[in-house]
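K.L.:
My questions concern the predicted model and sequence given below.
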Amino acid sequence: MKNKERLIWIFLVLVLLIITTASGLNNWIFAGDTERTYENLKLFNEIFNLLRTEYYDESKVEPDRLIKGAVDGMIESLEDPHTDYMSKEFFGELQTETRGEFGGVGIVIGVRDKWITVISPIADTPAARVGMKAGDKIIEIDGESTEGFTTTDAVNMIRGEVGTSLTLTVKREGVSQPLQFTITRGVIKLETVKSTIVDDHIGYFRISQFSEPTAEAFRVQIGDLKSQGMDSIILDLRNNPGGLLSSAIEIADMLLIDGNIVSIKGRNKSQSQVYKAHERTYIPDLPIIVLVNKGSASGSEILAGAIKDNKRGILVGETTFGKGSVQTVRELPDGSGIKITTALYYTPSGASIHEVGIEPDEVVKDVEVTQEEIDAIKKLEELGLIKTFVQEHESYTDTDFETLMNQLAQNSIEIKPIIVRRLIKNEQEADRMPDLIDLDYDVQLKHAVNMLKSVNRLLKTKVS
């Protein structure tokens, strides 16, 4: 999946290294292991030439193909799914993405247990709307197995022309059979911060990703909700895959009065740094609850860890993803790029959460959908029962809902009432922008709201 420019560039670099080494500048390039590196490069060159001149099938030993295999092997030997080469096209897309807009289906992916895995679906995108979830392992893309794929390989297949469709086959934990999702590609415009007032006084902020505009958008919306009487905050970082480290740190700095935000420790001293909060918090006295789940990764874990370890707020939900490494992106001369893991980050308590995650202070599980309920949802769609119900009821009473549940039972459809209510809401929102929150279905958010209600009642009692 890597392009021709990459192979030619790598080849030229290798040739240059050999020539330069032979020219007596070894100590400048390979300080500490000059002789060994030189011998290995000589070995590489010898094998390359032997394969080029003696292998029986000439079509398989073109320079581009051989060098591609060598580079792939070099990167794969690191056993780090976060270090990867990026073609010129993909590198350009990455730069666009950090600016807040890109083309695709709306999922952030990585490699976990050797399979392409959904780190998180991006809210209000085609992938989120069809029901893809964090943790889904993508085993096929348009019928082609993804076994052995790198993240770049998968992204190159998933992204495409707006309006075209692709089919993703996924294996979901707790579901016996693979699931298939046919998704129409679209332009993904990231409004990374959305907010609203809940229960007349609680400020709810959902941050879906950290891009260049995120911190400023958060700052503006904090001010807007403060002017509406906000007296406490719910910061929703669920399914937030991370993004720009600087953006996550800047938001943490807005919420903390003092203390460390994150420590980064790399191979070299120049790659190590401690980020501290400044005395400029926007909301020094407001209670904060942070919502997290297994789709909360990287930058969102930095922010959640800073709030937790500095005792600035309470984490509610499920254990986070556990991506505690820092990647540095370098642009190469031909416009392509390479993403290299250069450091690990540590929360203020000194803990590394890499491949471990952050445990919430209060564990609240999301609504579980069983294999039987997935089958029931498919049957509901085939019979059109939810669609008919919504057409007949612009709004519905408890009696209306009870009648619907009885109808489902008569059709041998067993499904939890809370899931049916969510399906009704999905149908109601089919032709409009979905509501930002759903306290009927979102048990984690509802738990956070109830906690803040209790805190605010307690504070008001103390004041009086």
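P.N.:
Happy to help now that I have it.
K.L.:
use CA for all of it now, contacts and neighbours both
P.N.:
Fine.
K.L.:
In stretch 438-446, which residues are buried?
P.N.:
Buried residues in stretch 438-446, counted by 16 or more other Cα atoms under 10 Å: Y441, V443, Q444, L445.
K.L.:
so the second one touches D366, yeah?
P.N.:
Yes - taking contact to mean Cα atoms under 8 Å, the distance of 6.5 Å between V443 and D366 places them in contact.
K.L.:
Enumerate every residue touching the residue nearest the centre of the chain.
P.N.:
Centroid-nearest residue in the chain: P241, 2.5 Å away (criterion: Cα atoms, centre = their mean). Residues near P241 by Cα atoms under 8 Å, 6 or more residues apart in numbering: V108, I119, S120, S208, Q209, G295, S296, A297, S298, G299, S300.
K.L.:
how about 6 Å then?
P.N.:
S296, A297 (Cα atoms under 6 Å, 6 or more residues apart in numbering).
K.L.:
Just the ones of the buried residues of stretch 438-446 in helices?
P.N.:
Among these, DSSP state H puts V443, Q444, L445 in helices.
K.L.:
any idea how far the second one lies from D236?
P.N.:
As for Q444, its distance to D236 is 10 Å (criterion: Cα to Cα, to the nearest Å).
K.L.:
and what of the first one?
P.N.:
Computed with Cα to Cα, the distance linking V443 and D236 is 13 Å.
K.L.:
Spatially nearest residue to G103, not counting backbone neighbours?
P.N.:
In this structure, G103 finds its nearest non-sequential neighbour in V187, 4.4 Å apart by Cα to Cα, 6 or more residues apart in numbering.
K.L.:
Give me the three-state assignment for the one you found.
P.N.:
Counting by DSSP: H, G, I helix; E, B strand; the rest coil, the backbone at V187 sits in strand.
K.L.:
same check, this time on T196
P.N.:
With three-state DSSP as the criterion, T196 reads strand.
K.L.:
Now do the contacts for the closest residue to it other than its chain neighbours.
P.N.:
Distances taken as Cα to Cα, 6+ apart put Y204 closest to T196, at 5.4 Å, once the chain neighbours are dropped. Going by Cα under 6 Å, 6+ apart, Y204 touches S195, T196, I233, I234.
K.L.:
where along the stretch 101-250 of the chain do the helices fall?
P.N.:
126-130, 151-158, 214-226, 245-255 (DSSP state H, counting those that start in this stretch).
K.L.:
try the stretch 251-400 of the chain
P.N.:
Using DSSP H, counting those that start in this stretch, helices in the stretch 251-400 of the chain cover 299-309, 371-383, 385-392, 398-410.
K.L.:
okay, pairing it with this:
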Amino acid sequence: MAAVRDLSITVGLLVALAGAPALAQEREPAAPLPLNELRTFTEVLERIRTSYVEEVDDATLLENAIRGMLEGLDPHSAYLEPEAFQGLQDTTTGQFGGLGLEVGQEDGFIKVISPIDDTPASRAGIEPGDLIVKIDDHPVKGMSLMDAVDRMRGPAGSKITLTLVRGAGRPFDVELERAVIRVRSVRTDTLEPGYAYLRITQFQNNTGDEVRRSLATLKEQGELKGLIMDLRNNPGGVLQSAVEVADAFLSDGLIVYTKGRLPNSELRFNATAANPGGDLPLVVLINGGSASASEIVAGALQDRGRAVIMGTDSFGKGSVQTVLPLNNDRALKLTTALYYTPNGRSIQAQGIEPDIVVQRAQLTRDADEVSYREADLLGHLNNGNGDGQERPTVRTPATGANAERDADYQLNQALNLLKGLNITRRQ
């Protein structure tokens, strides 16, 4: 993913800067260069230099050729110019400019992978899977991903209009105001006494440490009976941070491994004995916006039987990108390996299938519902337990945090499952 300072979006998915294999010193024997294709290349270059309607300098033509080489490989490989290279580093530290979108390219359009929490994009209601078909009335069909990014750049406070298509619906416009995006990687909440919620927005350099600190804080607040880890709409991030998060709930064994063409691209990441999560009952929520590092965590915890995975199929981005610095503050973002779950499953274009499929939905309560019980009947017998408390006849709707939780059907179902897991553990 190429992110840029004051960038409208970050491109693709957050790249695995840490833990990704570097270029090996020992390379496969180079095949002979295809002379016919090289002759064609130089002929095309010369024709453009002499015949194109406007004069184009050689440096621009060569940079365009390099960019085309990378963009023709896969959606996640790219040639990063200085601004894009700097912006990419900004995203892994949690602060960058833009709208707060993670995007890729599909059928010539820009596809939203995930909006980032608490950003202009998420507040505007942009959803995973939305297609961006116009940027300020400029059609994106035929644009490269980086060209689209350039059009969406702009200073914080400036406005931009995106034309989106959702599903089979008609195009609609969304006006957004660019902002400096400060991403909070981890946040926690108490759903009910003993049951906690841990949301990971994206995997930054310090996410593993934040998760461990959050677990320690939750335990200090009282008995912890179960935890929901929410990875929905988490587009990924730093590979090493994903390993550290999974390690917080595993005491040993394999977490993830990578395989590529280079000898040192075959890496294995194992859990350590320091797991603050212990054997705490754990439910992990995923959806189509969960990608890359999110899928590593979900896949590891699923294969190791450490958590119940709930929600819908994840995105399926199972490749590792290595950032290779070049001269003049430029870099290559190159796909160098695929990663696999402990059981040998490749996530690439497959994703993680949840153990329990729960589609997105919303619960509504009937405010006029009246519930009667035996204790409400006039002259009912007492139970002999000394419980003389009167019970309310009308059950009032939930408010505040409980109402917000109940409105999130997947989260509500995860909490119910977590309670069930805790009950069976006590038996």
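P.N.:
Okay, I see it. Computed from a prediction, not measured in an experiment: that's the story for all the values here.
K.L.:
just to revisit the earlier point, what's the match for the residue nearest to the centre of the first structure in the second structure?
P.N.:
By TM-score structural alignment, P241 of the first structure lines up with P235 in the second structure.
K.L.:
how far away is its match from G125 of the second structure?
P.N.:
Applying Cα to Cα to P235 of the second structure and G125 of the second structure gives a distance of 17 Å.
K.L.:
Please apply the same query to A248 of the second structure.
P.N.:
A248 of the second structure is 33 Å from G125 of the second structure, by Cα to Cα.
K.L.:
Tell me which of the two has more neighbours.
P.N.:
Between A248 of the second structure and G125, counted using other Cα atoms under 10 Å, A248 has the larger neighbour count: 21 against 10.
K.L.:
Isn't the more buried one up against N275?
P.N.:
Yes - A248 of the second structure lies in contact with N275 (Cα atoms under 6 Å); the separation is 4.3 Å.
K.L.:
what's T167 of the first structure in contact with, if anything?
P.N.:
T167 of the first structure neighbours (Cα under 6 Å, 6+ apart): D142, F181, T182.
K.L.:
The stretch 251-400 of the first structure: strands as residue ranges?
P.N.:
Remark: strands assigned in the stretch 251-400 of the first structure by DSSP state E, counting those that start in this stretch are 260-266, 273-276, 288-292, 314-317, 325-331, 337-346, 362-363.
K.L.:
quick one: which of those strands is nearest K378 of the first structure?
P.N.:
Among these, strand 314-317 comes nearest to K378 of the first structure, with 28.1 Å by Cα to Cα.
K.L.:
ok, average deviation of the closest one from the second structure?
P.N.:
Mean deviation of strand 314-317 of the first structure from its aligned counterpart in the second structure after superposition (mean Cα distance after the TM-score superposition for the first structure): 0.5 Å.
K.L.:
Just give me the match in the first structure for Q350 of the second structure.
P.N.:
If you follow Q350 of the second structure across to the first structure using TM-score structural alignment, you land on V356.
K.L.:
So what's the residue count around that match?
P.N.:
So V356 of the first structure, with other Cα under 10 Å, has 13 neighbours.
K.L.:
Would you check that it makes contact with G324?
P.N.:
No - with contact defined as Cα under 6 Å, V356 of the first structure and G324 do not form a contacting pair (8.6 Å).
K.L.:
ok, back up a step: most tightly packed of the helices of the stretch 251-400 of the first structure?
P.N.:
helix 299-309 (a mean of 26; mean count of other Cα atoms under 10 Å).
K.L.:
thinking again about what came up before, which of the contacts of T167 of the first structure map to contacts in the second structure?
P.N.:
Mapped onto the second structure and checked by both residues aligned by TM-score structural alignment, their matches' Cα atoms under 6 Å, those keep the contacts D142, F181, T182.
K.L.:
wait, which of those is closest to A248 of the first structure?
P.N.:
Once Cα to Cα is applied, the member of these that ends up nearest A248 of the first structure is F181, at 31.8 Å.
K.L.:
re earlier: now the match of P241 of the first structure: closest residue in space, sequence neighbours ignored.
P.N.:
Distances taken as Cα to Cα, 6+ apart place A291 nearest to P235 of the second structure, at 4.7 Å, with adjacent residues excluded.
K.L.:
So what's the residue count around that neighbour?
P.N.:
31.
K.L.:
isn't it right up against D313?
P.N.:
No - with contact defined as Cα under 6 Å, A291 of the second structure does not reach D313; the gap is 10.1 Å.
K.L.:
Return the residue of the second structure aligned against D136 of the first structure.
P.N.:
Per TM-score structural alignment, D136 of the first structure is aligned with D130.
K.L.:
Provide a list of residues in contact with its match.
P.N.:
For D130 of the second structure, the contact set (Cα under 6 Å, 6+ apart) comprises K111, V112, V165, R166.
K.L.:
quick one: it from G97 of the second structure, how far?
P.N.:
21 Å.
K.L.:
what's the spacing between the residue nearest to T196 of the first structure and V220 of the first structure?
P.N.:
Y204 of the first structure sits 14 Å away from V220 of the first structure, going by Cα to Cα.
K.L.:
what does L458 of the first structure give?
P.N.:
L458 of the first structure is 29 Å from V220 of the first structure, by Cα to Cα.
K.L.:
Could you do D57 of the first structure as well?
P.N.:
Distance from D57 of the first structure to V220 of the first structure, by Cα to Cα: 63 Å.
K.L.:
which non-adjacent residue is nearest T341 of the first structure?
P.N.:
T341 of the first structure's closest residue in space is Q327 (Cα to Cα, 6+ apart), at 4.3 Å.
K.L.:
which residues sit in contact with the one you found?
P.N.:
I340, T341, T342.
K.L.:
Determine which residue in the second structure is aligned with it, please.
P.N.:
By TM-score structural alignment, Q327 of the first structure lines up with Q321.
K.L.:
what's the answer for A448 of the first structure, then?
P.N.:
That one, A448 of the first structure, aligns with A414 by TM-score structural alignment.
K.L.:
again with V316 of the first structure
P.N.:
That one, V316 of the first structure, aligns with M310 by TM-score structural alignment.
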